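>>> quick one: sequence and predicted model below, then my questions.
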Amino acid sequence: MNIALIAHDRKKDDLVQFVTAYRYIFEKHSLFATGTTGQRIIEATGLQVHRFQSGPLGGDQEIGARIAKNEMDIVIFFRDPLTAQPHEPDVSALIRLADVYRVPIATNMGTAEVLIRGLERGDIDWREVIKNMRQ
């Protein structure tokens, strides 16, 4: 599965801790991340992560394009709902695309844990069926 990892500045530590805790699951999948978030995950875990631009420089849109091409299976996006983001329209567009293309998205640690444990159990395998239908 292809997993996108994104975190606003105040949530980067949380995402790094989350990926570290579930490294044994993440290492079995292809990881994609926005710039700084990806670098932090690489440094903390040693996992391979394809890095896009940082979010404000278009990384959210790059991941959104992958969602629209059915090339992303899960999005974990630790958002900071208490801080205004200059690229908020990009954030909203990314979430909208995940909904349109039926890509599971977690925007906080609680939902991310349910999603990643579901991935471990095989609950997300239906994404493979959708991919095959579109080809």
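Nice, thanks for sending it over.
>>> C-alpha only now, for contacts and for neighbours.
Will do.
>>> ok, K131 - contacts?
By CA atoms under 8 Å, 6 or more residues apart in numbering, K131 lies in contact with N70.
>>> what do you get for V49?
S30, L31, F32, A33, G38, I41, I42.
>>> again, 6 Å this time
Applying CA atoms under 6 Å, 6 or more residues apart in numbering to V49 gives the contacts L31, F32.
>>> tell me which helix or strand L5 sits in.
Element membership for L5 (DSSP states H and E) is strand 2-7.
>>> which parts of stretch 50-68 are buried?
51-56, 58-64, 67-68 (16 or more other CA atoms under 10 Å).
>>> among those residues, which ones are in helices?
Counted as lying in helices by DSSP state H, out of the buried residues of stretch 50-68, are G59, D60, Q61, E62, I63, G64, I67, A68.
>>> putting a second one here so we can go through both:
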Amino acid sequence: MPKRIAIIAHDGKKGELVEWARRERERLARHQLVATATTGRTLQEALGLEVACVRSGPQGGDAQIAAMVVEGRIDAVIFLVDPLYAHPHEPDIRTVMRLCNVHNVPLATNLATASMVLRGLEEE
């Protein structure tokens, strides 16, 4: 059964995300993907995946995804955070992470965990 997966990646992680998504393309294509604007466009252009896009992270996209988590409309979040760079929208980043924990939604912040989450969703 297809799941709804939210994907967010900071600019410094988008290249890694695309490489990972190429390897996981077949699995990703089985699910409904939603992403922040730039991340979603990057995946659409690089892999031809269908991705529903919300606003960019700094313009409220992280908050939109957080709201979807609260509403039960997201089954997992892949949020590739660049830990070596300060982010002006840090409160929104923390909100997504906190709400995933509050609502028991799997959250991957690195590619190793993202692969495990993706495989785990297929077992449900």
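Structure received. It should be emphasised that the depicted structure is a prediction, and the values quoted were computed from it without experimental measurement.
>>> report the TM-score for the pair.
Here the TM-score for the pair of chains, by TM-score structural alignment, normalised by the length of the second structure, is 0.96; 122 aligned residues with a CA RMSD of 0.8 Å.
>>> about what we covered before: between the buried residues of stretch 50-68 of the first structure, which is nearest L94 of the first structure?
L94 of the first structure lies nearest to G64 out of the buried residues of stretch 50-68 of the first structure, by CA to CA, at 5.2 Å.
>>> the closest one contacts R96, doesn't it?
No. Between G64 of the first structure and R96 there is no contact under CA atoms under 6 Å: 9.2 Å.
>>> quick check: the aligned residue for T95 of the second structure in the first structure?
Taking TM-score structural alignment, the alignment pairs T95 of the second structure with A93 from the first structure.
>>> contacts only, for its match.
Applying CA under 6 Å, 6+ apart, no residues contact A93 of the first structure.
>>> how about the strand or helix carrying it: buried residues?
Per DSSP H and E: A93 of the first structure is located in helix 88-100. Across helix 88-100 of the first structure, burial judged by 16+ other CA under 10 Å covers D90, V91, L94, I95, L97, A98.
>>> swap in stretch 75-91 of the first structure?
V75, I76, F77, F78, R79, D80, D90, V91.
>>> Provide the aligned range in the first structure for stretch 38-48 of the second structure.
Counting by TM-score structural alignment, stretch 38-48 of the second structure falls onto residues 36-46 of the first structure.
>>> distance check, the equivalent of G64 of the first structure over in the second structure against E122 of the second structure.
Aligning on TM-score structural alignment places G64 of the first structure opposite A66 in the second structure. Distance, A66 of the second structure to E122 of the second structure, by CA to CA, to the nearest Å: 23 Å.
>>> please name the residues that touch the match of G64 of the first structure.
V96.
>>> identify, from the buried residues of stretch 75-91 of the first structure, the entry nearest to N2 of the first structure.
For these, the nearest to N2 of the first structure is V75 (8.7 Å; CA to CA).
>>> aligned to that closest one, what sits in the second structure?
With TM-score structural alignment as the criterion, V75 of the first structure matches V77.
>>> buried ones in stretch 96-114 of the first structure, by neighbour count?
L97, A98, V103, P104, I105, A106, T107, N108, M109, A112.
>>> need those residues in a markdown table with secondary structure and distance to M133 of the first structure, can you?
Listed next are the buried residues of stretch 96-114 of the first structure as a markdown table, based on DSSP: H, G, I helix; E, B strand; the rest coil; distance: CA to CA, whole Å:
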| residue | secondary structure | distance to M133 of the first structure |
| --- | --- | --- |
| L97 | helix | 18 |
| A98 | helix | 17 |
| V103 | coil | 15 |
| P104 | coil | 18 |
| I105 | strand | 21 |
| A106 | strand | 24 |
| T107 | coil | 27 |
| N108 | coil | 30 |
| M109 | helix | 31 |
| A112 | helix | 26 |
